[in-house]
Every structure is written in structure tokens, then in C-alpha cells.
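Colleague: my questions concern the predicted model and sequence given below.
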Amino acid sequence: MNLLLDVGNSYLKWCSYEGLRKGEIFREAYGADIGVWLDRCWQNIEQPASVWISSVAGEKVDTEVSRWVRRNWLIESEFVVSRRAQAGVVNGYRQPEQLGVDRWMALLAGRAISHQPCLIVDCGTATTIDAIDAEGRHLGGLIIPGLEMMKESLLGGTAILELEDAESIDFVATDTASAILSGGINATKSLINEMRDRLSKKLDQPVLSLLTGGAAGQLLDGVLLPKRHEPNLVLNGVAIVAGLRDNA
């Protein structure tokens, strides 16, 4: 059994692979002491033959996770990294290592899904939007605050109190909670659709929007066709790098 991890800023997702067969995917928020959290969550997990990790959580968390794996399973973790080119994708960054590894994994997985031009949209703590053409060239991307971060920035920078009972509204809202929630959702959807239209015109081809991440479900309805919800692009990219999933 091989264990694959996607360590984000707030959540850890993991799944096992037996040969080429993927097991159940788990997603949990982790606390400040991730070692204690792993003791609780992984106390009954089967010992894997290898552990592959995509992490944007920083050195402290990475060290704690790899130390836990070494102490409990006596193996060294394999951390995936962003590269100049891999699995049919060419990195568009001038310094490839500066592209977030989660974005790189999502690009590899997106390329495996479709060889048409795509927008890869990862809706997490931040929302990232990356463009890739039909030849697998990453053209670059944008980063904006995620939906929760947008809300927290308003709550932190104004006299607005904590909001409850917010409702997503298509047009205009008649309460503050819904106005803030809908403002973030509609601003993000509009940016995705604008980028999709501009990329389609630039390449003179249809563009597929692939949405992943915890907040993707809140954005999906307003994103223009063609589109697909792919909840586990990052883990799928890790599986490609680990040789557990086909990249074609």
C-alpha cells in the first residue's frame, strides 16, 4: 500500500493506493500540533510501503509530518516539487520552483483529464487560476483570496460583526451576511469566466474549466460551460508523479 498526502494551509487530505487502485479519500482540518493530530487520526492506519506528499503548509509542518512517518513507519517521505517539465506539462514560471506545488500537481492531473486548453481552478484558502494550452504549456495564472479569506478580511477590517445565516444570492442581497458571501462568490465566478473567455479568444479554441478544492461547490453553478468538478486534482497529480496513475 502507498499513501498519498495533500497538505494544505488548513486541511490534510490523504488516500491509499493498492497497485493502481485508489482507496477512500479522507479530508480533515489539522491543528497547530500536527504530530498529536496524526497520532489520533492515523493510529490504526496500515503501514504503507511509501508516502508521497504535496505540501504548501511550510517547513514546520513538513518536518513534523516526515518525522511522524519516520518514527512510526521507519520510512522516508517523498515530497513532490514543481519542475520545469513533467508528465506532458511545461511550467510557465520563469523560476519553476516558485510555482506552488499544489498548483503544479493540479496542472499535471488536469492534463491527464483533457488535452484541450484548460483553466485549472483550485478553490481553497486562496483561489488559484492557471491556464494551460492544448500542447501542455502552462501559460501562467492568478491568485486571489479564497471565499473564506474574503469574508474574514471584511470582518477584520470593518466594524461588521461575525455573520451567520448567510445565503448565496445571484443578484443583490438584502442582508449583510448574504451580501458578503455573494460578493465573494460572484467576484470569483466572474474572474473565472473572464479568464476563460480571454484564453479562448487568445487560442481560438474552446476552454474547459476544471474546478477543485473545498469551495469549488459554491462556485460551480455560475461557471460557464464547458466545466467539470474534479475534487481531488492535487492527489491525482501526486499519484501521477508516484507512478500510480496514468498521465495520458
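Modeller: Alright, I've got the coordinates. No experiment lies behind these values; they were computed from the predicted model shown.
Colleague: CA only for contacts and neighbour counts going forward, please
Modeller: Noted.
Colleague: can I take it that residue 13 is in a strand?
Modeller: Yes: counting by DSSP: H, G, I helix; E, B strand; the rest coil, residue 13 is located in a strand.
Colleague: surely it is in contact with residue 24?
Modeller: No: using C-alpha atoms under 8 Å, residue 13 makes no contact with residue 24, being 10.4 Å away.
Colleague: which ones are touching residue 29?
Modeller: Each residue near residue 29 by C-alpha atoms under 8 Å, 6 or more residues apart in numbering is listed here: 10-12.
Colleague: between residue 13 and residue 24, who's got more neighbours?
Modeller: Legend: neighbour count by other C-alpha atoms under 10 Å for residue 13 and residue 24, higher for residue 13 (18 against 8).
Colleague: for the more buried one, give its distance to residue 28.
Modeller: 7 Å (C-alpha to C-alpha, to the nearest Å).
Colleague: where along this protein do the strands fall?
Modeller: For the chain, the strands defined by DSSP state E cover 2-7, 11-18, 21-22, 26-29, 50-55, 78-79, 85-86, 89-90, 118-123, 126-132, 138-145, 208-212, 227-229.
Colleague: one more structure, for comparison:
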Amino acid sequence: MILELDQGNTRGKWRLLRVAPAGVSQVVTRGAFAPGPWWSAEHLPDAWFQHRPTRVRCGNVAGAQVAQQIATRLQQEFAVPVAFARVSPECAGVTCAYQEIGRLGVDRWLAVLAAFARDSSPALVVDCGSAVTLDLLGDGGRHLGGYIVPGLGLMRRALYADTDAVKVDAVFSRGMPLVPGMNTEQAVNHGLPLMVLGAVEMAQRELLRQLQSVSGTEAAAPRLLVTGGDGAFIASLRQTPNHSVVEVVDELVMDGLAYADLAEI
């Protein structure tokens, strides 16, 4: 039984996998924590004790101190070490574009590894969380770098903090039309996802430009994989009759743990 953790800046998600003798993994149960230090809570999820993990692997972007606290708590509860994913120059057929690999968020790396493992063709990998990250994956598993922009929540909080009259509640629904707002509420609630979609569109154009520059011929539209807490919402807003098919993969980061370099602390 393997416990997998995806510890983000805001919250953590988890799932328990049962690995069959043939190596096929089956998700037994999954869950998510409320924002905050779950590793300090009096009680951990009951499922962890019902299906006691014999291995733990984790993708953590919340810093070294959080990693140490997670490792200590799980060692105390289950007497198993925690293996943390790390970014490496090359892994599972993917080469990292960053010159300083330690500066690339491990969640981005895991999502790219999982995207390549699903299909080795080029892709744009978009993680819509506290920040929105967009990573370009070219031919042959070449990571081509990426972009980081504020997520929907961060953009809204910036408007709250730095404006007087633009303080509105979030009113989002999947598939909502992003027509120009006829009042401040609409202007904000349509404008924020429009910003994210604009970043996605420009990143797709850049990936396609690079693919065509290398091949010298017209390239097929790359795949678009979307994950993260706001991923399904953002994906529902795209109209893509002449663009790449959108794949929403809720646990893309955790999927990447199976392919990553792991190290205990």
C-alpha cells in the first residue's frame, strides 16, 4: 500500500494506492486537507490507519521545514520514511529546461513527467492552483520551460488589496460565457478567467512556434493537459474546434510520483 501526497502552497491532497503483483496500481481511496498544517492535527485520516501504508511518496512545494514535519509525523505514526520527489536534469525520458534545476517547482516537474508518460507527443501542461503554471513539453520529452502567473484567487485578492471599488464576490460556474461585463461584478468575474485563458492561448502559440521552427514544417496542435483546483473550471471555458483537445487530469501531479526521482530526508 502506497500513500501519495501532493503538498501545495495552500493545501494538500492524498491518495492510497494498492499495487498488484503485476505492477498495476489501483486507487483505494483519496482525499484532501483543508488549508493549514494537517501534519500537526490530532487525528490523521482514518483510511490511513485502515490501509496502513508501507511506502510514502510526496511532492512538496511548501518548503524544507514542511517536508521535515511531514516526514516526522508519518514516521511516528506508521514507522515508514517519506520519499520526496526532486527535480533532476533528466528523468523518465524527460529532460529539464532549467539551468538551475532546483528552481523549478517539483509539482510542475511531476506534472510534466506524468504528461509524457501518458503520451510522448508535445503538450502544454497547465496547473491552475494558487498560481497558474504553464509548462511546454516538446518532441522527444524536451521540457522547453514555462510561465508562472497568479491564479484566480491571487488576482482577486490583489484587486481587494489595491483598489477601492473593485471588491466583489466570486461568481464562477463551469462553461460560463466570458462576455464583457455590464457591471463591476461581471467585469471582474469574467476578466479573471479571461486572463488565464489568454496566458494559455499565448503559451500554446509559443509551443507551436517552437515545434514548427525545429521541424521546418507545419506542426499538429499540441495536447493541452489541465490540472489543479481551478483546472476543470478553466477547461470548461475553452472553445477548441480548431485547437488541441483539452484533457482535464485531476491528479496529474500525483501521477508523476511514479516516475520521479525520490529521496528520503
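Modeller: The structure has been received and is ready for your questions. As the structure is a prediction and not an experimental result, all values here were calculated from the model.
Colleague: so what corresponds to residue 180 of structure 1 in structure 2?
Modeller: When structure 2 is aligned by TM-score structural alignment, the residue opposite residue 180 of structure 1 is residue 188.
Colleague: count the neighbours of the aligned partner of residue 158 of structure 1 in structure 2 for me.
Modeller: Superposed on structure 2 with TM-score structural alignment, residue 158 of structure 1 falls opposite residue 163. Residues within reach of residue 163 of structure 2, counting by other C-alpha under 10 Å, total 10.
Colleague: repeat that for residue 210 of structure 2.
Modeller: Residue 210 of structure 2, neighbours per other C-alpha under 10 Å, totals 16.
Colleague: how much space separates whatever residue of structure 1 lines up with it from residue 190 of structure 1?
Modeller: The alignment partner of residue 210 of structure 2 in structure 1, by TM-score structural alignment, is residue 202. According to C-alpha to C-alpha, residue 202 of structure 1 stands 18 Å off from residue 190 of structure 1.
Colleague: give me the stretch of structure 1 that stretch 90-100 of structure 2 matches.
Modeller: Counting by TM-score structural alignment, stretch 90-100 of structure 2 corresponds to residues 85-95.
Colleague: start to end distance for that stretch?
Modeller: 12 Å.
Colleague: again with stretch 64-84 of structure 1
Modeller: Stretch 64-84 of structure 1: ends 28 Å apart by C-alpha to C-alpha.
Colleague: longest helix anywhere in structure 1?
Modeller: Counting residues, the longest helix in structure 1 under DSSP state H turns out to be helix 176-203.
Colleague: what's it packed up against?
Modeller: If you count contacts as 3 or more C-alpha pairs under 8 Å, 6 or more residues apart in numbering; DSSP states H and E, helix 176-203 of structure 1 packs onto helix 147-157, helix 216-219.
Colleague: for the last one, buried residues please.
Modeller: Judged by neighbour count (16 or more other C-alpha atoms under 10 Å), helix 216-219 of structure 1 contains these buried residues: 216, 219.
Colleague: which bit of structure 2 covers it?
Modeller: Against structure 2, helix 216-219 of structure 1 falls on residues 231-234 (TM-score structural alignment).
Colleague: average distance between that stretch and structure 1?
Modeller: Once fitted to structure 1, stretch 231-234 of structure 2 is off its aligned match by 1.4 Å on average (mean C-alpha distance after the TM-score superposition for structure 1).
Colleague: what about residue 11 of structure 1, distance to residue 231 of structure 1?
Modeller: Taking C-alpha to C-alpha, one finds residue 11 of structure 1 at 14 Å from residue 231 of structure 1.
Colleague: any idea how far the residue of structure 2 positioned farthest from its centre lies from residue 198 of structure 2?
Modeller: Relative to the centre of structure 2, the most outlying C-alpha is that of residue 182, 33.3 Å out, by C-alpha atoms, centre = their mean. Applying C-alpha to C-alpha, the value for residue 182 of structure 2 to residue 198 of structure 2 is 21 Å.
Colleague: identify the residues contacting the alignment partner in structure 1 of residue 130 of structure 2.
Modeller: Counting by TM-score structural alignment, residue 130 of structure 2 lines up with residue 125 in structure 1. By C-alpha under 8 Å, 6+ apart, the contact list for residue 125 of structure 1 reads 9-10, 145-149.
Colleague: the same query, at a cut-off of 7 Å, please.
Modeller: 9, 145-146, 148-149 (C-alpha atoms under 7 Å, 6 or more residues apart in numbering).
Colleague: residue 230 of structure 1 pairs with which position in structure 2?
Modeller: Per TM-score structural alignment, residue 230 of structure 1 is aligned with residue 249.
Colleague: tally of neighbours for the closest residue to its match other than its chain neighbours?
Modeller: Nearest non-adjacent residue to residue 249 of structure 2, counting by C-alpha to C-alpha, 6 or more residues apart in numbering: residue 227, 5.3 Å away. By the criterion of other C-alpha under 10 Å, residue 227 of structure 2 has 25 neighbours.
Colleague: pretty sure residue 227 of structure 2 is touching residue 248, no?
Modeller: Yes: assessed by C-alpha atoms under 7 Å, residue 227 of structure 2 is found in contact with residue 248 at 5.9 Å.
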